[in-house]
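In: okay, sequence plus prediction incoming.
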Amino acid sequence: MFSMRRDRTELAAQVQLESLMEAAGDAVFRLDAKGTILHASQRAGELMSPGESLAGQRLEDFVMPADRPVVGMVISQVTGSGKPGKVNVRLKTLSASLWVELQVTAYTGADGQPELLAVGRDISGQQATEERLRHMATHDALTGLPNRSLLSDRIRMAIAQSRRTGRGFAVLALDLDGFKKVNDALGHPVGDALLRVAASRLAETMRDVDTLARVGGDEFVAVLPGAISEAEIQIIARRMISTMQLPFEIQGHTLYVGTSIGVAVFPEHGDSEVKLLAHADTAMYRAKETGKARCVIYNHEKFTQPEHDVSMEAAMFQAVRDGEFLLHYQPIVDARSRQIMGFEALMRWARPGQGMVSPSQFIPMAESNGLINLLGAWALKSACVQIKRFEEIAGRPLYVSVNVSPRQFRNDQFLDIMDEAMALSGLDGQQLLLEITEGILMSDPEHAEALLHAMTARNVRIAIDDFGTGYSSLAYLKRFPIATLKIDRAFIKDVPTSVKDVAICNVVLSLASHLNLSTVAEGVENEEQLEFLAAHGCGLIQGYHTGRPLLPDDIIALLKSQQTSRQASPKPAAMPAAMPAAAMQ
């Protein structure tokens, strides 16, 4: 009699459990300790096997093959420990796989044996959202190609695999020839459409194992894994070049662009991501300089400096990664009032164990190996942000002067980098002075004119650095939108004792005055020079006499001390003729 009552009680408990399983509305399974289905909810049956009982079949058989090992592991762990387990898996359904969060709980069944309750909650929507977010974080929104972040992962994976297998791989840097003219003439919508089609064409030329990424603007990078010969690289490159030379039909326009390609091979041309990308970029620029629409493979002997500089070049790549480059700021002061009007940002390299490396050593090297684009973009953004901090201390507007190298000037992304720097800092265009040399203007006058007008359209001012030491063509002062002439220190050094230097300075200052250009005299080292320049109409002064290049914290201390002096004085205090000794150290 007692046994019958116990059986009825256990049967009632089982019926109640199965009733609760149906009420849950999820895919719910009652399993034995080995994962065999004892009972499945109606919802589970509808999803996995409509009209047929699931009892007697293993739950793992209804899970996608890749997820079966983890399901078996969870079932084993829950059975052994009695503690609940949870895992996200894909169940096979009639139409597709369904992502579920499978929660497994152990309990004692009616016969005293351990049983499991597995509840599968549909998380397909959540998984889809997470997948979209992952895709957005690793892919370019315009073209759908991998972005710089995913490219970096792929290169690191290729390096690791190459070190295991001994099989190298190639990195290709691609830049569209003529894209900027299309973008400027027809606008960004046409340019964006062109980029999408170009990306699709390039992707079609590649193997399934290759990676094509868009790293910005019209720049792409391809990673070709496996031991790949120079002949194979040239075949792939020719396919890319050929497909890009076909006409593009974009929004009613027939457009023609090409592509220039630079190649670096691991490990011959670099044993790190930074080196490979920089050397591929260097080779790509060589392809552009020597005719465009061609492929150039990096060559240590042709593209780098003499052997004694190789160790320094390697240290430069390491320095970029370790953040050894920094900016000093040299005051630019009003020649009459001695008040600080702005600062020139000067790049410095603090090499551990070697002290400061002269810019005359590392700047040409960075220009040669391609790092100047990376360093220049960092310097421009950092300087714009820093000058806003100086303004807060000074309590008045200041401007920052930043040097632009020839390679930066030729970079099609330079305007975008400049726009980003101003947007990031909130700096007004008038507060940014970009210094270029005369040689940059004369090497490609058409490109220079278009780019300078695009800069001045943003109110950014242009200065000619080292005026009088280059081509000294007066024609470009009329042709190009120049705002400032910087008088080279070579003409300041012997003023006012040298009759010739005095004559040259007077001519330059008079010319600038008649053309309504501002002037900055560089290399002013004593009071006599300063007084002469101020008396002859030079507006701004820069040199050790009025301020050495200093770190940002030292500039902030200087500005604070001047603020204190002005507040203590009944009238605005002029800047001292010479900087305090403490500030000059």
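Out: Noted; the coordinates are in hand. Residues are numbered from 1 along each chain as shown.
In: CA only for contacts and neighbour counts going forward, please
Out: Will do.
In: please enumerate the helices of the stretch 301-450 of the chain.
Out: Ranges of helices in the stretch 301-450 of the chain, per DSSP state H, counting those that start in this stretch, are 310-322, 359-369, 371-394, 406-410, 414-425, 438-443, 445-456.
In: got the angle between the first one and helix 371-394?
Out: Angle of helix 310-322 versus helix 371-394, following axes from the mean of the first three to the mean of the last three C-alpha atoms, to 10 degrees, is 50 degrees.
In: what about helix 310-322, distance to the chain center?
Out: 19 Å (C-alpha atoms, centre = their mean, to the nearest Å).
In: same check on the second one?
Out: Taking C-alpha atoms, centre = their mean, the mean C-alpha location of helix 359-369 is offset from the chain mean by 21 Å.
In: with the longest one instead?
Out: In terms of C-alpha atoms, centre = their mean, the gap separating the centre of helix 371-394 from the centre of its chain is 16 Å.
In: name the helices or strands packed onto it?
Out: Secondary structure elements in contact with helix 371-394, counted by 3 or more C-alpha pairs under 8 Å, 6 or more residues apart in numbering; DSSP states H and E, are strand 340-351, helix 359-369, strand 399-403, helix 406-410, helix 414-425, helix 552-568.
In: comparison target below:
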Amino acid sequence: MEAAGDAVFRMADYGRILFASTRAIELVSPGTSLNGLHLGEIVDEQDHAALDAALAHTVSSGKPSRANMRLKTPHGALWMELQIAAYFNADGQTELLAVGRDISGQQETEERLRHMATHDVLTGLPNRSLLSDRIHMAIAQSRRTGTGFALLALDLDGFKKVNDALGHPLGDALLSVAAARLSETLRDVDTLARVGGDEFVAVLPEAVSDAEIQTIARRMISVMQMPFEIQGHTLYIGTSIGAAVFPQHGDGEVKLLAHADTAMYRAKEIGKGRCVIYDQQKFTQPEHDVSLEAAMFQAVRNGEFLLNYQPIVDAGSRQIMGFEALMRWHRPGEGLVPPSQFIPMAESNGLINLLGAWALKAACVQLKRFEEAANRPLYISVNVSPRQFRNDQFLDVIDEALRLSGLHGEQLLLEITEGILMSDPEHAEAFLKEMVARNVRIAIDDFGTGYSSLAYLKRFPIATLKIDRAFIKDLPGSIKDVAICNVVLSLAKHLNLNTVAEGVENEAQLQFLARQGCGLIQGYLTGSPLLPEQALAMLVAS
């Protein structure tokens, strides 16, 4: 026993120590005899059940047993693998022999591997795998107790700008500090996970009222608005938050995460630095229809999406000057799916980047064919979604579209809403500078229906204002619409901007707009959205 490198304990059959080897004493209690103690007195309380089971098995069956448990030492818990065997002593009484091997290093390695499998290496927060477990636990608990819980999706505002300007090492340091700050705002029962990049998700058990959610969200927003001192730099970022509540907003992990994500993007769109709670009445897009979403992914593979082209016509001469490319989804057996259904869904699930890239390239290539048939220059107008606008690869998509089609930059007009432009002015300014370098033009779509401030017209290189159909449909009979159109057209004239009036459906509207100096019109009066061959025939005949 003394020669063994492992700890050895000789015990009475109920676990009282009769003898402990020198190695056992060195590991467990240097300089102190262990004789007379029960083995359970030096085993951590958490492992008493495992010890009792091993002792009982060996005594009752006579067969050896093995168990891993923690032994108490002056320096903390020591993981030991105990192998316990029974034998008869010289008096015929049952005794036990336990041989313990120090496995602390092995156990620490296993713990570290388990932690790495369930936690984010950079921030130490739970990762997607552990988050999924916590969500399922919260769902199970909610079903038992009848109380719900909230799920928050967080995205850091302005992080990408810092990361690009100062490098990934500093960005990683910023993420670590941000994660620590966010964690400090939460309760012990809450879970904060990093799910990728600068995106986080929080699980808030039993927090279901709007007031509770907003209180917690405000704390998170507040700490993120404080300056960060990182490696000699004073940095300012923020966070936008979307919330979904179980079971009102989803009965499972996938729906809850999707709806919280949708709400978070809405928070970004309307100004950032705020929390938006998912609302079924307001967010009625069918991205929540799982079967339709599955059909949409299938539609991408099957090539069910197509482009229609609506003529954009000179208000005076009525000559076609260009086309707006409009995406359509023709679902076999169902007919056309309205864009108001599938566009928000594509924005929510990320397909908009793939569809938008395809649409931009296909529209540019098609315009080149229109030009060759008409033997004169034309331009193509393409809508840009919020997610595309924030996508790092969007510039590459534009370059590829121009290269494939052979179009000049000025023949491409990108339509962006006021909300997209003002949701992240710094990003917008950088993006528009890249457009100027390529001679690509920018149009403000639905002008007048978004932000009331006109400062961006001065700040950004805008080429065209598209007057929303809401201001056109009652012309020329509505005094208010007449006044609004006159103001917009006058403003555009003095700023040297082009104007396109949308939704022109009758001659009276066209005549009024032409008299007031509107340059271009678009609507059913001069051409509905057409298939490429129909648009080509109309172009050649004009």
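Out: That came through, no problem. Only a predicted model underlies this, so the values are computations on that prediction, with no experimental measurement involved.
In: circling back to that earlier point, pick the most deeply packed of the helices and strands packed on helix 371-394 of the first structure.
Out: Scoring these by mean neighbour count under mean count of other C-alpha atoms under 10 Å gives strand 399-403 as the most buried, with a mean of 23.
In: picking that back up, so which of the helices and strands packed on helix 371-394 of the first structure is nearest residue 22 of the first structure?
Out: helix 414-425 (56.5 Å; C-alpha to C-alpha).
In: on that earlier part again, out of the helices of the stretch 301-450 of the first structure, flag the one nearest residue 530 of the first structure.
Out: Of all the helices of the stretch 301-450 of the first structure, it is helix 371-394 that lies closest to residue 530 of the first structure, at 23.6 Å by C-alpha to C-alpha.
In: export the helices of the stretch 301-450 of the first structure to JSON lines and tack on distance to residue 534 of the first structure?
Out: Converted to JSON lines, those look like this (distance: least, C-alpha to C-alpha, whole Å):
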{"stretch": "helix 310-322", "distance to residue 534 of the first structure": "41"}
{"stretch": "helix 359-369", "distance to residue 534 of the first structure": "30"}
{"stretch": "helix 371-394", "distance to residue 534 of the first structure": "24"}
{"stretch": "helix 406-410", "distance to residue 534 of the first structure": "32"}
{"stretch": "helix 414-425", "distance to residue 534 of the first structure": "32"}
{"stretch": "helix 438-443", "distance to residue 534 of the first structure": "25"}
{"stretch": "helix 445-456", "distance to residue 534 of the first structure": "28"}
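In: residue 465 of the first structure versus residue 129 of the first structure, what's the distance?
Out: 52 Å (C-alpha to C-alpha, to the nearest Å).
In: who has more neighbours out of those two?
Out: residue 465 (22 against 12; other C-alpha atoms under 10 Å).
In: measure that one to residue 346 of the first structure for me?
Out: 13 Å.
In: do residue 326 of the first structure as well
Out: Residue 326 of the first structure sits 8 Å away from residue 346 of the first structure, going by C-alpha to C-alpha.
In: my read: residue 25 of the second structure touches residue 19, true?
Out: No - Residue 25 of the second structure is beyond contact range of residue 19, at 10.1 Å (criterion: C-alpha atoms under 8 Å).
In: shared neighbours, those two?
Out: Here residue 25 of the second structure and residue 19 have residue 34 as joint contacts, going by C-alpha atoms under 8 Å, 6 or more residues apart in numbering.
In: could you pull out the strands for the stretch 101-250 of the second structure?
Out: 149-157, 191-196, 199-205, 228-230, 233-235, 238-246 (DSSP state E, counting those that start in this stretch).
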